[in-house]
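Asker: Sharing a model that was predicted from the sequence below.
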Amino acid sequence: MSDDLQIDLQTERWRKVLCDGHLGKKYWNRAMRLLPGPPRCKGCNNPFGGVGGFFCRTIGLSPSKKNPRLCSLCCEKMPPGGAEVETAILFADVRGSTELAERLGPEKFANTLNRFYNTATEILIRRDATVDKLIGDEVMAFFVPGFAGPDFRKVAIDSAISLLRALGNGSKDGPWLPVGIGIDSGTAYVGNVGNEEFVDFTALGDPVNTAARIQAAAGPGQLLVSTRTLSGIAGDYSGAKPISLTVKGKKDTVEVYAIPITQIPG
């Protein structure tokens, strides 16, 4: 088999997983169902619990580190490479973290960040996001249709809303941590990148960079969503305010919508 053909086959396999949520092998899904041990991987039915889960772990099929609702076979243990697929990218960042760290001190600041990480990852994983990175005071996640479903863009927005609510925005006492969130969507390269010693299951491309820029413009408790992410679903978020952003690295302004905190249900 030529190298080019092998790469094409791997790319198609990646696209199948990222868009359809399975390896395209019905016999595998059926075989996994015969093994007891729910819960199961959403991608291939690999059991995580019971006798079936114990057996699968012994052969290296454990829950993914990026999303425990998926198995490593559907993420980290996929072949090197990836595919260009439609993806929604979410960045959530603590505002004023330098001043907060100075005011709280190292230990209390670390505890506060851990609480933020735990809150964010619990919400994101529950909605089938892939938690890509925890960077300093920031969380990055992405949503692909094969894992989060065909409404992955709406799932991303609703995840952000749930996160802001969990942080106390809109509550009587107010937020316990000031966080801004930005979301963009579009075609990104998703897959395993790196070398033989270090491989990372991640998303790369313009939507990632743009989402990071949008997030940087969001104020405490604010959710900014790109126009292309809201395309076709804007009616679900009445009251969203259009904003034109001038962001670093972009010649043209980036059109976004601010979804007000009053839109978040109590």
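Answerer: That came through fine.
Asker: make it CA atoms for all contacts and neighbour counts henceforth
Answerer: Noted.
Asker: so how far is Gly37 from Leu18?
Answerer: Per C-alpha to C-alpha, to the nearest Å, Leu18 is found 24 Å from Gly37.
Asker: Compare those two (neighbour count), which wins?
Answerer: For Leu18 versus Gly37, neighbours defined as other C-alpha atoms under 10 Å are more numerous around Leu18 (28 against 18).
Asker: Help me confirm that that one is found in a strand?
Answerer: No. Leu18 is assigned helix when assessed by DSSP: H, G, I helix; E, B strand; the rest coil, not a strand.
Asker: Leaving out chain neighbours, which residue sits closest to it?
Answerer: In space, and not counting its chain neighbours, Leu18 is closest to Gly146: 4.6 Å by C-alpha to C-alpha, 6 or more residues apart in numbering.
Asker: Tell me the secondary structure of that neighbour, please.
Answerer: For Gly146, the assignment made with three-state DSSP gives helix.
Asker: How many residues are close by it?
Answerer: So Gly146, with other C-alpha under 10 Å, has 20 neighbours.
Asker: next one: Leu134
Answerer: Around Leu134 there are 15 residues (other C-alpha under 10 Å).
Asker: Put this next to the previous one:
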Amino acid sequence: MMLCTLDGHVLTDTLHPDDNEDSDGAFPVPGLFDLLMESDNGELVTIARIDDAVYQLAIVPLFTPEPNAFIVIGFLIDENFVRELSATTRDTEVSLFQKVQNSNWQMFASTLPPKVAKDLSDHIHVLTMPSDQTRMITQAGQQYISMPVPFGASVSPGTALLQRSLDQQLAPYHALSRVLLGIFLLAVLMSLAAAWLMARSVVRPVKILQQGARKIAEGDFSHRVEIKQRDELGQLADTFNEMGAGLEERDRVRNLLGKVVSPEIAEELLSKQIELGGEERVVTVLFSDIRNFCSLCEKLAPGEVVALLNAWFTRAHEVIERHGGVVDKYIGDAVMALFGAPLDKPDAAARAVGASLDLQQAVQQLNKELIADGTPELNIGIGIHTDRVLAGSMGSASRLNYTVIGDGVNLASRLEGLCKYYGVESIVSEDTRKQASAYAYRELDRVCVKGKQQPVTIYQPLGPAQQDDATLARHQQALNAY
């Protein structure tokens, strides 16, 4: 506080209480009292530098009751002051500048960090801008929005630089941007996860169905797909499994049918619409049975008889199938085989004759085993005839049997019965001999079989034909002479 005379001499000063007597009484701020005299009410409030410190000065007259002196009250402006000022302006950074004697601006207080405040020396030109304008300046790598506000008298001008950090002001928006970006990325990830799950829910069942289809194509009809979805794919999986079950059942029927009849006949029955009747075709029919089977059964137990029949039928079936024939049926101890039905074979007669020769060898091999086991030997007879017969499904509408019917079938059976009479194992007809000329035959006789009016020439197949067979030639000459 100061007490000054009306002409500006200092009477007393609390800032320098010990120097009052030695002082020359001059006011420390030259020209300030001239401004005071020019004021309308004799009062003045300003900011001025005193002893390298800045004060806010309030000068008012002292009335006793006439104006007799001036009272000067000063408030120190320092870092505490600007911090309080910053708090009242919502954390605006405040920096105070004042011109010194050399007309340079000097900062005497600031709320900025020291490093940032130091960079203000490169932006002093901002202080001279109009007070209604702002400018963006960069300090210590940060952007600040700056606006100068002049203060003080003309004899001691000052400027308050108000600043706000753009980065701090935009921090909430940056945080919001990061949150929105996070939400966006999360939404993208969730969308990708949902798309992946959706694609997996579609692709995985399709792959399972594809693998199942491959298994079915490979013949594994027992394969089932496990797709527990209540949608079209689930329905497709159920239908696929039903299809597999149907194919498995069909395959089981086919296998069972193949055990009851030959695979060729089974394929014929399964590949066509089953109807009563058939078609005419040239077929070679082979009959074979076991000689003296009744007396053989008397010597063996029923189980032994069945085992013996199965052993023989197994070998007979292998021979017939190897020569391209099919077993039509087993009749007691007899076997009926077809060559040329249900599949056409141009050399059916030759196949049948070859099968008859191999059947004779097969029974000889079996007899060696039977003798070793103490079981009676088997003797077989074979009759073969080639003729046009009716081949197809015979029987009733509820029970069918693929077979052949015709006079040629009966003749083949009759020829088989003649084997015992002529003491041979195999007899073929003239028609068969003509179509199987690759084999040698011995003519046996001309006979009238039961049920036929015309005599039939019968032959015994001996094996592959040879160009020079003198024995057969002499036999034929003797037979012709007879």
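Answerer: Sure, I can see it. As the structure is a prediction and not an experimental result, all values here were calculated from the model.
Asker: rewinding a little: my guess is the residue nearest to Leu18 of the first structure contacts Val17, does it?
Answerer: Yes. Counting by C-alpha atoms under 8 Å, Gly146 of the first structure does reach Val17; the two are 6.1 Å apart.
Asker: Point out the other helices and strands that the top helix by length along the second structure packs with.
Answerer: As assigned by DSSP state H, the longest helix anywhere in the second structure is helix 166-217. Other elements packing on helix 166-217 of the second structure under the criterion 3 or more C-alpha pairs under 8 Å, 6 or more residues apart in numbering; DSSP states H and E are strand 142-151, helix 232-260.
Asker: same thing but at 10 Å, please
Answerer: Contacts defined by 3 or more C-alpha pairs under 10 Å, 6 or more residues apart in numbering; DSSP states H and E place helix 166-217 of the second structure against strand 135-139, strand 142-151, helix 232-260.
Asker: Using JSON lines, please lay out those together with distance to Val282 of the second structure and mean neighbour count.
Answerer: Converted to JSON lines, these look like this (distance: least, C-alpha to C-alpha, whole Å; neighbours: other C-alpha atoms under 10 Å):
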{"stretch": "strand 135-139", "distance to Val282 of the second structure": "111", "mean neighbour count": "16"}
{"stretch": "strand 142-151", "distance to Val282 of the second structure": "108", "mean neighbour count": "18"}
{"stretch": "helix 232-260", "distance to Val282 of the second structure": "24", "mean neighbour count": "16"}
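Asker: Now render those as TSV, adding distance to Pro205 of the second structure.
Answerer: Below are those laid out as TSV (distance: least, C-alpha to C-alpha, whole Å):
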stretch	distance to Pro205 of the second structure
strand 135-139	62
strand 142-151	58
helix 232-260	7
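Asker: Out of those, which is closest to Leu11 of the second structure?
Answerer: Ranking those by their distance to Leu11 of the second structure (criterion: C-alpha to C-alpha) puts strand 142-151 first, at 27.8 Å.
Asker: Check which helices and strands that closest one sits against.
Answerer: Contact here means 3+ C-alpha pairs under 10 Å, 6+ apart; on that basis strand 142-151 of the second structure packs against strand 93-99, strand 135-139, strand 158-165, helix 166-217.
Asker: out of these, nearest to Ile320 of the second structure?
Answerer: Per C-alpha to C-alpha, nearest to Ile320 of the second structure of those: helix 166-217, 30.9 Å.
Asker: now that closest one against strand 158-165, angle please.
Answerer: Per axes from the mean of the first three to the mean of the last three C-alpha atoms, to 10 degrees, the angle that helix 166-217 of the second structure makes with strand 158-165 is 10 degrees.
Asker: against the first structure, where does the helix or strand containing Val82 of the second structure fall?
Answerer: In the assignment (DSSP states H and E), Val82 of the second structure maps to helix 79-88. Under the alignment (TM-score structural alignment), helix 79-88 of the second structure falls on nothing in the first structure.
Asker: which one's the longest strand in the second structure?
Answerer: Counting by DSSP state E, the longest strand found in the second structure is strand 380-395.
Asker: Pull out the buried residues from it.
Answerer: Buried residues in strand 380-395 of the second structure, counted by 16 or more other C-alpha atoms under 10 Å: 380-394.
Asker: Gly381 of the second structure -> the first structure?
Answerer: So, by TM-score structural alignment, Gly381 of the second structure is matched to Gly180.
Asker: is it true that that match touches Arg95?
Answerer: Yes. Gly180 of the first structure is within contact range of Arg95, at 6.7 Å (criterion: C-alpha atoms under 10 Å).
Asker: Quickly list what's touching both of the two.
Answerer: Residues touching both Gly180 of the first structure and Arg95 by C-alpha atoms under 10 Å, 6 or more residues apart in numbering: Glu138, Ala216, Ala218, Gly219, Pro220, Gly221.
Asker: Give me the three-state assignment for the last one.
Answerer: The three-state label given to Gly221 of the first structure by three-state DSSP is coil.
Asker: and it, how far is that from Pro145 of the first structure?
Answerer: For Gly221 of the first structure, the distance to Pro145 of the first structure - C-alpha to C-alpha - is 27 Å.
Asker: next one: Asn195 of the first structure
Answerer: In this view, Asn195 of the first structure and Pro145 of the first structure are 27 Å apart by C-alpha to C-alpha.
Asker: Looking at these two, which one has more neighbours?
Answerer: Neighbour count, other C-alpha under 10 Å: between Asn195 of the first structure and Pro145, Pro145 has more, with 22 against 9.
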